[in-house]
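J.: here's a sequence, model it:
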Amino acid sequence: MTTSNREPMPELPNAEHVPAEELVRRQGAQPIDSVAAMARPDLFETDEELDEFLAEIYAARRADV
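T.: Purely as a prediction, here's the structure:
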């Protein structure tokens, strides 16, 4: 036998549902033509800075293991 003491979910504010397609239209988003369009070669100034960033990401992913 199971019981539940859960309270009902609170009502969300009256926000209109907007389909994703409409949000894209409103924001003027355009499709990405290629992966190269997303490249940011100047994101890290040095290879060492990139290595430090990657080390922090790997450590964070392993922190809960």
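J.: C-alpha only now, for contacts and for neighbours.
T.: OK.
J.: can you check which helix is longest in the protein?
T.: Looking across the chain with DSSP state H, the single longest helix is helix 47-62.
J.: would you mark the buried spots in that one?
T.: For helix 47-62, the buried set under the neighbour-count rule, 16 or more other Cα atoms under 10 Å, is empty.
J.: may I see the buried residues of the helix or strand where residue 26 lies?
T.: Per DSSP states H and E: residue 26 is located in helix 20-27. For helix 20-27, the buried set under the neighbour-count rule, 16+ other Cα under 10 Å, is empty.
J.: next, the second sequence, to be compared with the first:
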Amino acid sequence: MLSRPSFVSDEAITREVAAHWLPEITGYARWFAAPHTGTEDDHTVLEGLYEALAADAE
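T.: Now for the predicted structure:
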């Protein structure tokens, strides 16, 4: 039987991801799942996604 990685059982990290990161990424996914034509708003949202991912990587 495979053991679960320790980070999976860390409830504090799981709650933090669920409360902060997941809703933000879900918002970006909804935006980009909808039809868009490369407007200024599309570029602004994409830049926001890049910034969010860079901040979480630090």
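J.: next, the TM-score between them, please.
T.: Superposed pair, TM-score by TM-score structural alignment, normalised by the length of the second structure: 0.32. Supporting alignment: 30 aligned residues with a Cα RMSD of 2.9 Å.
J.: and residue 56 of the first structure, how far is that from residue 47 of the first structure?
T.: Going from residue 56 of the first structure to residue 47 of the first structure by Cα to Cα, to the nearest Å gives 14 Å.
J.: ditto for residue 21 of the first structure
T.: Distance, residue 21 of the first structure to residue 47 of the first structure, by Cα to Cα: 39 Å.
J.: residues in contact with residue 22 of the second structure?
T.: By Cα atoms under 8 Å, 6 or more residues apart in numbering, residue 22 of the second structure lies in contact with nothing.
J.: look at it and give its secondary structure.
T.: When classified by DSSP: H, G, I helix; E, B strand; the rest coil, residue 22 of the second structure comes out as helix.
J.: residue contacts, residue 53 of the first structure?
T.: Going by Cα under 8 Å, 6+ apart, residue 53 of the first structure touches no other residue.
J.: next one: residue 54 of the second structure from residue 11 of the second structure, what distance?
T.: Distance from residue 54 of the second structure to residue 11 of the second structure, by Cα to Cα: 24 Å.
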